[in-house]
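Asks: pasting the structure only:
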């Protein structure tokens, strides 16, 4: 059997090498582009991502790939293509561009033999009554006052420690009952969505008819899904841009595509984020720099696993591992925060347009005061101009 080689973008330090490195693929190791691997570089074991499989090794003496860190590719083909474009356009190392697409907690743990769960992943204890616990309500089993209150709370529907405390029981009593076989104890993952993204009112705009200009914009964007075309949605504050985003996103999701929504500062645009969460619920993942490493890993993994197909966040949300990207929205595209000031130094608006060209996603740049270059692109017909008075 002819030996194969893999081109790997290695994460060797604060700044990655400008080039990739070739490694021998051991027999029996089924590698694909996008796989996270552990390789030797000098005297160190470092993580890296396979960017290409290069065929036969020929007469070269190469070090083998040490280990596959995760069984599934963590980066999609379009992400690798976008990383290559970023490296060429912004003159950065390919490893830097690739690493920007991988959660920091994931890359740092790839030096170990396997990929554990996120360090920051939160769980909560949950409890349920066993049959013997229900018998205790009738007095057939002797329990203390707090334990009896806990059993009554569980019988009434309490599940979590908070539920038990509100009903006069306690998690400690529930654990003691679990040791006696009266209660079943377990855990469940807790998704962390900040309270500021909760919408105070119902999503009342969902069923309202679109205005004339909104209907024109929605129709143009939905007709362009799959084409890679770009749009400038030019409208003043409160002109209804967010509802256009939401209805275009609904159309993209109906096609089986994912949606990426970029906002300049997620805390300052909490109302936009809350509207998406209210409309699409748990299909929304939040990716932004204010998240802890564990929180970021949790959200990223929900996207990779296909649980979430609407991604909202700042610049780096553009690199979410959606299987198919159908719509990219850049809200307030004139904001300077879309420019990354550290390696890889990229502009998220231009990168979003390139992602649209790679994947065929429609790209909508929304603004009341667009950048001069964006306005000129719309004037020249490079972007379709949609106005919301």
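Replies: Cool, the structure landed. Since the model is a prediction, treat every value here as computed from it, not as a measurement. Numbers count the residues shown, from 1 in each chain.
Asks: alpha carbons only for contacts and neighbour counts from here, please
Replies: Will do.
Asks: Just confirm residue 249 is within a helix.
Replies: Yes - judged by DSSP: H, G, I helix; E, B strand; the rest coil, residue 249 forms part of a helix.
Asks: So the closest residue to it other than its chain neighbours versus residue 247, what's the distance?
Replies: The shortest distance from residue 249 to any non-neighbouring residue, by CA to CA, 6 or more residues apart in numbering, is to residue 259 (6.3 Å). In this structure, residue 259 and residue 247 are 11 Å apart, going by CA to CA, to the nearest Å.
Asks: Between these two, tell me which one has more neighbours.
Replies: Taking other CA atoms under 10 Å, residue 259 and residue 247 do not tie; residue 259 has more neighbours (28 against 20).
Asks: What's the separation between residue 102 and residue 170?
Replies: In terms of CA to CA, residue 102 sits 40 Å off from residue 170.
Asks: thought residue 326 was touching residue 362?
Replies: Yes - between residue 326 and residue 362 there is a contact under CA atoms under 8 Å: 6.3 Å.
Asks: Overlap of the contact sets of the two?
Replies: Counting by CA atoms under 8 Å, 6 or more residues apart in numbering, the contacts common to residue 326 and residue 362 are 225-226.
Asks: what residues are up against residue 112?
Replies: Taking CA under 8 Å, 6+ apart, we find residue 112 in contact with residue 69.
Asks: what about the helices in the stretch 151-300 of the chain?
Replies: Using DSSP state H, counting those that start in this stretch, the helices of the stretch 151-300 of the chain run over 161-166, 171-179, 212-223, 241-254, 270-280, 293-304.
Asks: Show me which residues of the fifth one are buried.
Replies: In this case it means helix 270-280. For helix 270-280, a neighbour-count test (16 or more other CA atoms under 10 Å) marks 270-280 as buried.
Asks: what's the most distant pair in the residues you listed?
Replies: Farthest pair in the buried residues of helix 270-280 (CA to CA) is 270 and 280. Separation: 15.3 Å.
Asks: try this one side by side with the last:
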């Protein structure tokens, strides 16, 4: 009694653009990476399907006429891409005549691609946790430190203002415990300037009103306005409306140099509800931002071209600022036009696609 797992291998060639069957002793979700033996190599595969079989390995091999191998390791606890994006990878493969694995790799940040060249992991910091609030500690100084920890919940070890020896005494008395806690790397934590909010002009109000009137239907709207004419304010007001209705926003900008400006505007307005995706982030930062999106901890994703594949659920608005810009075209395989992908996702979620342009 085993599970037959259909796996795409990491090599993006047409000759290998099919699934290969492996066996597993447990059910594996579609959309996770696995380590497999492929020929004489140990490579990474991407699971597309898994089905239960009541037959033994030997019985399956007799019917199939070849030897089955078992999955070596399950790398991910949960799917990296949601159902929509897995379907989109198939559509993109047909549109661009590319192997499906190369489309899946294009959707994921480098650290999460189905590839053996993976590195970055979760970042941790040491945190002091009070595990018993009713202990009578030995000295006045210990009591002072103990009281401080009760008032400052889960403070990091590096921010503890007392000596390590004092902390060790509290640990010995089973008053506190030092644990490793996962933290996210935030590239814009200390780099947010205060932005002034301005009331909408009559023209801006007209645009916002016309889009909101059809907010739950797929359509494409073009906002024409030169740089500095106030398109960003329109984006912010539309995003606020969408989030208020419990949906998410995908906000794309063409150049990485423009991204911090847009990030600052959205971060000021929506705070930690914003995630950032672009190539200038470090590997760790991009890895953490992607996991925040998967864990549904954000409502807005701001990013460059590849952010069009952000695994947001319940998208209510997709915006491409400066949509005429040539950097929205992917020049390596799979070659795609970001606007085309935005329209496909807009149809799937039945939401507007807003194109902003100064031309």
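Replies: The structure has been received and is ready for your questions. Computed from a predicted model, the values in this text were never measured in an experiment.
Asks: Superposed, how do the two chains score by TM?
Replies: Superposed pair, TM-score by TM-score structural alignment, normalised by the length of structure 2: 0.80. Supporting alignment: 348 aligned residues with a CA RMSD of 3.7 Å.
Asks: circling back: same list (the helices of the stretch 151-300 of structure 1) but as JSON lines, adding distance to residue 45 of structure 1.
Replies: Below are the helices of the stretch 151-300 of structure 1 laid out as JSON lines (distance: least, CA to CA, whole Å):
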{"stretch": "helix 161-166", "distance to residue 45 of structure 1": "43"}
{"stretch": "helix 171-179", "distance to residue 45 of structure 1": "43"}
{"stretch": "helix 212-223", "distance to residue 45 of structure 1": "47"}
{"stretch": "helix 241-254", "distance to residue 45 of structure 1": "41"}
{"stretch": "helix 270-280", "distance to residue 45 of structure 1": "40"}
{"stretch": "helix 293-304", "distance to residue 45 of structure 1": "22"}
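Asks: Go through the ones you listed and name the closest to residue 81 of structure 1.
Replies: Residue 81 of structure 1 sits nearest to helix 293-304 of all the helices of the stretch 151-300 of structure 1, at 17.4 Å, using CA to CA.
Asks: That closest one vs structure 2 - mean distance after superposition?
Replies: When structure 2 is overlaid, helix 293-304 of structure 1 sits 1.5 Å from its aligned residues on average, using mean CA distance after the TM-score superposition for structure 1.
Asks: what span of structure 2 lines up against that helix?
Replies: Against structure 2, the aligned range for helix 293-304 of structure 1 is residues 283-294 (TM-score structural alignment).
Asks: How about residues contacting that stretch?
Replies: 80, 109-112, 120-122, 184-187, 275-278, 298, 301, 310-312.
Asks: Please apply the same query to stretch 83-94 of structure 2.
Replies: 31, 98-100, 103-104, 309, 311, 334, 348.
Asks: Any of these buried? List them.
Replies: 31, 98-100, 103-104, 309, 311, 334.
Asks: mind listing the strands in structure 1 by residue range?
Replies: Under the criterion DSSP state E, structure 1 contains strands at 4-10, 21-25, 36-41, 44-56, 67-68, 123-129, 183-189, 230-235, 258-262, 284-287, 310-313, 325-331, 362-367, 384-388.
Asks: The ones you listed into CSV, with extra columns for distance to residue 165 of structure 1?
Replies: What follows is these, written out as CSV (distance: least, CA to CA, whole Å):
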stretch, distance to residue 165 of structure 1
strand 4-10, 50
strand 21-25, 55
strand 36-41, 44
strand 44-56, 45
strand 67-68, 45
strand 123-129, 13
strand 183-189, 16
strand 230-235, 50
strand 258-262, 39
strand 284-287, 30
strand 310-313, 35
strand 325-331, 43
strand 362-367, 47
strand 384-388, 51
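Asks: Return the most buried member of those.
Replies: Stretch with highest mean neighbour count among the strands of structure 1: strand 325-331 (a mean of 29; mean count of other CA atoms under 10 Å).
Asks: Average offset of that one relative to structure 2?
Replies: Per aligned residue, strand 325-331 of structure 1 averages 1.6 Å (mean CA distance after the TM-score superposition for structure 1).
Asks: Output the residue interval of structure 2 matched by that strand.
Replies: Counting by TM-score structural alignment, strand 325-331 of structure 1 corresponds to 315-321 in structure 2.
Asks: who's in contact with the matching stretch?
Replies: So stretch 315-321 of structure 2 is in contact with 215-216, 235, 239, 242, 247-254, 339, 342, 346, 349-357, going by CA under 8 Å, 6+ apart.
Asks: Any idea how many residues pack against the closest residue to residue 337 of structure 2 other than its chain neighbours?
Replies: Nearest residue to residue 337 of structure 2, sequence neighbours excluded (CA to CA, 6+ apart): residue 329, at 4.7 Å. A count of neighbours around residue 329 of structure 2, defined by other CA under 10 Å, yields 16.
Asks: Residue 338 of structure 2 versus residue 329 of structure 2, what's the distance?
Replies: Distance, residue 329 of structure 2 to residue 338 of structure 2, using CA to CA: 6 Å.
Asks: what do you get for residue 250 of structure 2?
Replies: The separation that residue 250 of structure 2 has from residue 338 of structure 2, given CA to CA, amounts to 12 Å.
Asks: That concludes my questions; thank you for your assistance.
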